[in-house]
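Colleague: below are the sequence and a predicted model for it; my questions follow.
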Amino acid sequence: MSNIAIFPGSFDPITNAHVDIIERALPLFDKIYIAIGVNSSKKPYIELETKKAILEEVFKGKREQVIIDSYQGLTVDYCKKVGAQFILRGMRSAKDFEFEQPISQNNQLLNESVQTIFLISSPGYGHISSTIVRDIHSNGGDLGKLVPQAVIDHLDGRDQR
């Protein structure tokens, strides 16, 4: 049996903090699904197909181990669909833990065979969030140290997918 994890999120956009968590988790799992959660009641900053294309670009050298996908509904149901035993989550602060802990416990109630694994952000990444990135971009700020180049290319219009 393979050790399969999903890393769920909106990735709106993916940040260097997300990439750091995924890169550090690669030695722990045989496969990691980057699972873009789709919430039809929210208007995304970046459309789903573009998010997928950006993620494909960012992880192009790791496509045997990293799978890009999207899902709707319960994360534990998606785990069952792809055969994942683990949900990977990044922790930037105690506030993230307070948010993620009850979700993890409820996921375990819904499917006791799925465990949540928390990785703490590497130094220098704890301040980065997609929300902050969107705000900086909306106000003309420099994203060079916050997101992968593929995100900048898309947001600057250089990526005409």
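Modeller: Done, it's in.

Colleague: hey, let's count contacts and neighbours off CA atoms from now on
Modeller: Will do.

Colleague: how close does residue 139 sit to residue 132?
Modeller: Distance, residue 139 to residue 132, using C-alpha to C-alpha, to the nearest Å: 11 Å.

Colleague: could I get the buried residue list for the helix with the most length in the chain?
Modeller: Of all segments of type helix in the chain, defined using DSSP state H, the longest is helix 94-110. Of the residues in helix 94-110, 97, 100, 104, 107 count as buried by neighbour count, 16 or more other C-alpha atoms under 10 Å.

Colleague: next: stretch 12-30.
Modeller: 12, 13, 14, 15, 16, 17, 18, 19, 21, 22, 25.

Colleague: so what touches that stretch?
Modeller: 2-5, 7, 32, 44-46, 51, 55, 65, 90, 119, 121-122, 125-126, 128-130, 133-134, 145-148, 151 (C-alpha atoms under 8 Å, 6 or more residues apart in numbering).

Colleague: ok, residue 11 touching residue 133?
Modeller: No: counting by C-alpha atoms under 8 Å, residue 11 sits too far from residue 133 to count as a contact (10.9 Å).

Colleague: let's bring in a second one:
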Amino acid sequence: MTRAVFPGTFDPITPGHLDVAERARHLFDELVVLVAVNGDKQPTADGVLRAIAVRAALPPDWRNVTVDAWRGLTADYCHRHDIAVIVRGVRNPTDVRHEQELAAMNESLGVTTLLLPTRPGLAAVSSTAARARLSPP
């Protein structure tokens, strides 16, 4: 059984996130959408509430996709849960550079990273932009 993890803050989950998850779920037997609990970021909700929101956003027929929240390195989660691949979405060259650095670190920790480019129509969508639209002026 091939398993992968798709980590992110998901604050909030966007159509771009759902697109990456939808494509990744067809590449692996099981995909875990991993809600990152990161002390360096200040999300609008705690990890458990974001995980609930992510779970609610997933179509019910995505039976091979689960959601979990995790505080710590994604590679540690992968080792603990016998997952060999991290899936990351990339929107632009800046994302690619950043994700390549993370991929190199995770590779040194024994976990491969698969970068999935965002579909062109979704490249401008980010959680930051989504939060700005949701926030009152």
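Modeller: In hand now; what should we look at? In this text the structure is predicted, and so the values were computed from the model without any measurement.

Colleague: tm score of chain vs chain?
Modeller: In this superposition the chains share a TM-score of 0.92, using TM-score structural alignment, normalised by the length of structure 2; 137 aligned residues with a C-alpha RMSD of 1.5 Å.

Colleague: more neighbours: which of residue 139 and residue 132 of structure 1?
Modeller: A direct count of neighbours by other C-alpha atoms under 10 Å for residue 139 of structure 1 and residue 132 places residue 132 higher, at 12 against 9.

Colleague: helix, strand, or coil at the corresponding residue of structure 2 for that one?
Modeller: Aligning on TM-score structural alignment places residue 132 of structure 1 opposite residue 129 in structure 2. When classified by DSSP: H, G, I helix; E, B strand; the rest coil, residue 129 of structure 2 comes out as helix.

Colleague: structure 1: helices as residue ranges?
Modeller: So, for structure 1 - with DSSP H - the helices run 16-25, 48-58, 75-82, 94-110, 130-138, 149-155.

Colleague: could you dump those helices to CSV with distance to residue 37 of structure 1?
Modeller: Shown next, in CSV, are these (distance: least, C-alpha to C-alpha, whole Å):
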stretch, distance to residue 37 of structure 1
helix 16-25, 15
helix 48-58, 9
helix 75-82, 8
helix 94-110, 15
helix 130-138, 14
helix 149-155, 18
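
Colleague: to residue 39 of structure 1, which of those helices lies closest?
Modeller: With C-alpha to C-alpha as the measure, helix 48-58 is the member of the helices of structure 1 nearest residue 39 of structure 1 (10.6 Å).

Colleague: so what secondary structure elements neighbour that closest one?
Modeller: Other elements packing on helix 48-58 of structure 1 under the criterion 3 or more C-alpha pairs under 8 Å, 6 or more residues apart in numbering; DSSP states H and E are strand 66-71, helix 149-155.

Colleague: now it: how far from the chain's centre is it?
Modeller: Its chain's C-alpha centre and that of helix 48-58 of structure 1 lie 12 Å apart, by C-alpha atoms, centre = their mean, to the nearest Å.

Colleague: report the angle between that helix and strand 66-71.
Modeller: Interaxial angle of helix 48-58 of structure 1 relative to strand 66-71 (axes from the mean of the first three to the mean of the last three C-alpha atoms, to 10 degrees): 170 degrees.

Colleague: list the contacts of helix 48-58 of structure 1.
Modeller: When contacts are defined by C-alpha under 8 Å, 6+ apart, helix 48-58 of structure 1 is touched by residues 11-14, 36, 38, 63, 68-69, 148, 150-151, 154, 161.

Colleague: average offset of it relative to structure 2?
Modeller: Its aligned residues in structure 2 lie a mean 1.8 Å from helix 48-58 of structure 1 after superposition (mean C-alpha distance after the TM-score superposition for structure 1).

Colleague: what residues sit buried inside that helix?
Modeller: 48, 50, 51, 52, 54, 55, 56, 58.

Colleague: ditto for stretch 79-97 of structure 2
Modeller: 83, 84, 85, 86, 87, 88, 89, 90, 91, 96.

Colleague: among the residues you listed, which are in strands?
Modeller: Taking DSSP state E as the definition of strands, the buried residues of stretch 79-97 of structure 2 contribute 85, 86, 87, 88, 89, 90.

Colleague: would you check which pair of the residues you listed lies furthest apart?
Modeller: Pairwise distances across these peak at 15.8 Å for 85 and 90 (criterion: C-alpha to C-alpha).

Colleague: count the residues that sit near residue 40 of structure 1.
Modeller: As a burial measure, residue 40 of structure 1 scores 8 neighbours (other C-alpha under 10 Å).
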